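Undergrad: Please work out how this folds:
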Amino acid sequence: MNEEQLKKMKSNPGFVAALDQSGGSTPHALELYGVAADAWSNEEEMFDLVHQMRTRVITSPGFTGERILGAILFEGTMNREIEGQPTADYLWGVKNVVPFLKVDKGLKPEEDGVQMMKPMPQLAELLQRANAKNIFGTKMRSVIKQASESGITAIVDQQFEVGEQIIAAGLVPIIEPEVDIHCPEKAKAEDLLKAAISAKLAALDEGKLVMLKLTLPEKADLYADFVKHPAVVRVVALSGGYSQEEADVKLRANHGVVASFSRALLEGLSAKQTDEEFNAMLDASIQKIYDASIT
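TA: Just a heads-up that it's a prediction; the model follows:
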């Protein structure tokens, strides 16, 4: 583990940029960016286009470690280059931004009010490659749809079980049990989630580190205990479908929690913008999310 990167993730002001849309969510991400589905004829061309979009974001003058702590990448982005360097090396060496990798393979259908992660049979090999590519940590997402205690316990068990494998590989896992913002009993689900995570953190061996990526809660400062927990490098929040403005307001009410926004970060960016327009829009978004993250 890179100690300099760990120090930055623990203590510097800023937020995490989530640039990890994969196969299923890429067409929608490109559509929001103004690239229609008829612009590509196969998956490879689609991923070339999304890499161009991500390259434009990452190389933008405002995208630097001064306000951005880390960036979460999709596997295809990790394997590609930016300005002649592997993406993770460019992020850290040029931009001073800590690289993370999304490792999950998507979600199972809903059962018992939750969507568990699909099996990850190639995880060990992927973690080896992540280490070789100088990745600091990983991210994996599951989703809570209902305030089901047994479902939420199962999700947290799965997240921490895989998390242990990631820690053993020398990486820091971002544990992401997302509570759907449309969950009918969202506050209750969040209380159940907090209890389940608290139990897992208490059982972690000393010296083992995780990050938590959680939906912005109904109750302000619900996760304050996690912010202070010695095993938690950082608590980051997902925008979860809230607009950038809504997400920023909610984020300000959760002290010590920083953003890890995807859609809200890229809101308003378009392939049709000039570089000047694109860079100005991205810079303004970065500043708003940064300001909300330093409360």
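Undergrad: from here on, contacts and neighbour counts on C-alpha atoms
TA: Noted.
Undergrad: where exactly do the helices run in the stretch 51-200 of the chain?
TA: 75-78, 87-95, 123-132, 149-168, 186-203 (DSSP state H, counting those that start in this stretch).
Undergrad: I'd like these as a markdown table, with mean neighbour count appended.
TA: Below are the helices of the stretch 51-200 of the chain laid out as a markdown table (neighbours: other C-alpha atoms under 10 Å):
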| stretch | mean neighbour count |
| --- | --- |
| helix 75-78 | 20 |
| helix 87-95 | 20 |
| helix 123-132 | 15 |
| helix 149-168 | 19 |
| helix 186-203 | 17 |
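Undergrad: Output these as a markdown table; include the columns distance to residue 258.
TA: Formatted as a markdown table, the helices of the stretch 51-200 of the chain follow (distance: least, C-alpha to C-alpha, whole Å):
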| stretch | distance to residue 258 |
| --- | --- |
| helix 75-78 | 24 |
| helix 87-95 | 19 |
| helix 123-132 | 24 |
| helix 149-168 | 21 |
| helix 186-203 | 17 |
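Undergrad: Among the ones you listed, which comes closest to residue 230?
TA: helix 186-203 (9.3 Å; C-alpha to C-alpha).
Undergrad: That closest one: what's the following helix or strand?
TA: Sequence-wise, the next helix or strand downstream of helix 186-203 (DSSP states H and E) is strand 210-215.
Undergrad: who's in contact with that following strand?
TA: 163, 172-181, 231-240, 260 (C-alpha atoms under 8 Å, 6 or more residues apart in numbering).
Undergrad: at 7 Å instead, please
TA: Residues from elsewhere that reach strand 210-215, judged by C-alpha atoms under 7 Å, 6 or more residues apart in numbering: 172-179, 231-240.
Undergrad: now the other sequence, so there's something to compare against:
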Amino acid sequence: MLYAVEKRGIISNGKVIMSKTQQREQMSNGAGFIAALDQSGGSTPKALALYGVDASEYGSDAEMFGEIQKMRARIILADGFTNDKVIGAILFERTLGEEINGRKVADFLWNVKGIVPFLKIDKGLEDEADGVQVMKPIPGLADTLAKAEGVFGTKERSVIHEANAKGIANVVAQQFDVAREVVAAGLVPIVEPEVNINSTTKAEAEAILKSEILQNLDQLDDGQDVMLKLTIPSQANLYDDLADHPRVLRVVALSGGYSTEQACDLLAQNSKMIASFSRALTEGLSKKQSDAEFNTALGSNIDKISRASA
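TA: Coordinates of the predicted model:
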């Protein structure tokens, strides 16, 4: 394992300062995948239930978030959660204020584990219209970005349910509007227009989506670089042109509800995508497992996802 305090940081007045250049290189060319640990208020109850924590075990939002933070910390501290396989991690905004071993989570990820931190900034989805769900407004985004200490970039999610050209164009336009604001704040946005894996027009939607993304990428100026987080396409290597675009640092894949095995098998068919999995990463983990059992189960998932991303 590489330790950022010794090999990745710059020390100023006794404090380790992140090297954006080193983080950018890791995200552009590093071997491995991004762990999505950004369960929010809406997704946390389901994630906890899968982890073996019943809703009766917490009586408030604070207690619920406390339980999910324990799960996140256990994952991050696990033996197999190392930067030779996990190159980045996406966090929920509330997580930035939490600590692991006395250090803020983002600081711990980079300066101890050598893993690049990202921040989920979207506030959920609007109701479906024109076959898509655009993001809800993000109030106070400029302030959030200014205070996002320790993170390299952001992640923001929309969902596409059908091959509706108008709806997909709206999703992509909104994503790139937010991306420009993120770039202006000195961060790298992960643009995430997810295509529902159960859509009856998934392949058609992905073809429209690719075209819209390319048009918006071509409108970016030099230095306005983004990452893309996309559903694994029905046509293998469909997104190679996106990965090769000069404004794209990396194209990463979401698991979208596939099992770990399915997601890895499909991802392995796409040579220019790496994983950014959430549910597939935590599949089979339980609060009731011993540390040895937990580390074995998580390590197995990490190995599978890392191989599929190679």
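Undergrad: for the helices of the stretch 51-200 of structure 1, which one sits closest to residue 143 of structure 1?
TA: Nearest of those (C-alpha to C-alpha): helix 149-168, 8.1 Å.
Undergrad: now for the closest one, which elements pack on it?
TA: Identification of packing neighbours for helix 149-168 of structure 1 by 3 or more C-alpha pairs under 7 Å, 6 or more residues apart in numbering; DSSP states H and E yields strand 172-179, helix 186-203.
Undergrad: now the ones you listed as TSV including distance to residue 151 of structure 1?
TA: Output for these, formatted as TSV (distance: least, C-alpha to C-alpha, whole Å):
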stretch	distance to residue 151 of structure 1
strand 172-179	11
helix 186-203	10
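Undergrad: closest to residue 290 of structure 1 out of these?
TA: The nearest among these, by C-alpha to C-alpha, is strand 172-179 at 19.7 Å.
Undergrad: quick one: the closest one aligns where in structure 2?
TA: Mapped onto structure 2 using TM-score structural alignment, strand 172-179 of structure 1 covers residues 188-195.
Undergrad: still on that earlier bit, between the helices and strands packed on helix 149-168 of structure 1, which one is nearest to residue 142 of structure 1?
TA: Closest among these, once you apply C-alpha to C-alpha, is strand 172-179, at 5.0 Å.
Undergrad: now that closest one, how far from the chain's geometric center?
TA: 8 Å (C-alpha atoms, centre = their mean, to the nearest Å).
Undergrad: Just the angle for that strand relative to helix 186-203, thanks.
TA: Angle, strand 172-179 of structure 1 to helix 186-203, by axes from the mean of the first three to the mean of the last three C-alpha atoms, to 10 degrees: 150 degrees.
Undergrad: Pull the residues that contact strand 172-179 of structure 1.
TA: 136-145, 155-156, 159, 163, 166-167, 209-215.
Undergrad: cool, and stretch 53-63 of structure 1?
TA: 82, 279, 283.
Undergrad: Give the aligned equivalent of the first one in structure 2.
TA: It refers to residue 82 of structure 1. Aligned partner of residue 82 of structure 1 by TM-score structural alignment: residue 100.
Undergrad: Repeat that for the second one.
TA: The pairwise alignment with structure 2 assigns residue 279 of structure 1 to residue 295, based on TM-score structural alignment.
Undergrad: Check the secondary structure at that match for me.
TA: helix (DSSP: H, G, I helix; E, B strand; the rest coil).
Undergrad: which residues does it contact?
TA: Residue 295 of structure 2 touches 78, 79, 80, counting by C-alpha under 7 Å, 6+ apart.
Undergrad: Kindly indicate the member of these with the most neighbours.
TA: Within the contacts of residue 295 of structure 2, neighbour counts (other C-alpha atoms under 10 Å) peak at residue 80, which reaches 20 neighbours.
Undergrad: Contacts only, for residue 255 of structure 2.
TA: Residues in contact with residue 255 of structure 2 (C-alpha under 7 Å, 6+ apart) are 231, 263, 277, 280.
Undergrad: Next, format those residues as JSON lines and append secondary structure and neighbour count.
TA: Converted to JSON lines, these look like this (DSSP: H, G, I helix; E, B strand; the rest coil; neighbours: other C-alpha atoms under 10 Å):
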{"residue": "231", "secondary structure": "strand", "neighbour count": "23"}
{"residue": "263", "secondary structure": "helix", "neighbour count": "23"}
{"residue": "277", "secondary structure": "strand", "neighbour count": "27"}
{"residue": "280", "secondary structure": "helix", "neighbour count": "25"}
